[in-house]
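S.K.: Have a look; sequence and predicted model below, questions after that.
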Amino acid sequence: MLTDCIFVGIGGFAGSVLRYLCGQAFPQGDFPLTTMGINVLGSFVLGTLAALVTRGMVTDDHLSLLLRVGLCGGFTTFSTLSLEAAGMMGEGRTVAGLAYVAGSCVLGVVAAMIGGSVASA
């Protein structure tokens, strides 16, 4: 368990630093294109890695944890939402997948607003 946590932590460090560097290299304007790009890229990378693991092309559990949970999780957690929603839709549960995406986005925005309000109070 501790070894797994170390691998996740190393990947998370790398993903977080990458996210920070992307933000520095591509400052955002009025619309958060950098964040959107990071989220889309993270979703693509996590989907690719998940497929490689499923096909047996990545067999090392520590490498999988480092890349999928650590790197992608540190870079963006939106990638996990995307992968889960894609899985639901791929299983024919399209309405549930779309509800998951919409619910996560709406509730996430509302939670951020509430958090901002609490912090301002």
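M.R.: Here it is on my side, so go on.
S.K.: contacts and neighbour counts: CA atoms only from here.
M.R.: Noted.
S.K.: Contacts only, for the residue sitting nearest the centre point of the chain.
M.R.: When the chain is reduced to its mean C-alpha position, the nearest residue by C-alpha atoms, centre = their mean turns out to be Thr77, at 2.5 Å. Thr77 makes contacts with Asn39, as judged by C-alpha atoms under 8 Å, 6 or more residues apart in numbering.
S.K.: take a look at this one as well, against the first:
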Amino acid sequence: MAPPLPPAQAHRAHPVLRAHASVVAVVAVGGGAGAAARHAASLWWPTPADGFPWTTLWVNITGCAVIGVFMVIITGARAAHPLVRPFFGTGVLGGFTTFSTYAVDGRNLFGGGSGGPALVYLVVTPLAALAAVWAAASAARSVLKRRQS
């Protein structure tokens, strides 16, 4: 454990902590909601021990598509409360999409002797996630342009 900060440094740290406390709180609450939604998806659509991790793949693709739409809306279409982006973008969608489960699923596929599917999964997931962000953001921009015309 680190020693306590000297009084002069501790005094300076408090305003920074206080200024970011609401952001940390909304990210934590949103992250919990997103992680609960991801877990619900895994209960609704479980992956067999020796099966391809379709749930994680689709959760990550769906979450990235929502991130694409959300960022277009939050940055270009509407003025939003300053805590909306950290709550929904970082918290909910960050908790919903999951690199850790993606990595564990890849390891499990390799460990189960499914090297080919593991490589496909490890390559397809980030490519599909990036494509989902791009396609969803492009579609959202297009819809906004038509609505503004």
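M.R.: On my side now, so go ahead. On a predicted model such as this, the values are computed, not experimentally measured, just so you know.
S.K.: just so I have it, where are all the helices in structure 1?
M.R.: Listed from the start of the chain, structure 1 has helices (DSSP state H) covering 2-25, 33-54, 61-64, 72-75, 78-90, 94-120.
S.K.: what's the most buried one of these?
M.R.: Among the helices of structure 1, helix 72-75 has the highest mean neighbour count (mean count of other C-alpha atoms under 10 Å), at a mean of 26.
S.K.: Where does that one end up in structure 2?
M.R.: Taken onto structure 2 by TM-score structural alignment, helix 72-75 of structure 1 occupies residues 93-96 there.
S.K.: Check the offset of the matching stretch from the chain's centre.
M.R.: Average the C-alpha atoms of stretch 93-96 of structure 2, do the same for its chain, and the two points are 3 Å apart (C-alpha atoms, centre = their mean, to the nearest Å).
S.K.: neighbouring contacts of that stretch?
M.R.: By C-alpha under 8 Å, 6+ apart, the list of residues contacting stretch 93-96 of structure 2 from outside reads 30-38, 59-60, 63-64, 66-67.
S.K.: Of these, just say which sits nearest to Ala103 of structure 2.
M.R.: Closest approach to Ala103 of structure 2 among the contacts of stretch 93-96 of structure 2 (C-alpha to C-alpha): Asn60, at 12.2 Å.
S.K.: Translate the closest one into the numbering of structure 1.
M.R.: Asn60 of structure 2 is assigned Asn39 in structure 1 as its aligned equivalent, the criterion being TM-score structural alignment.
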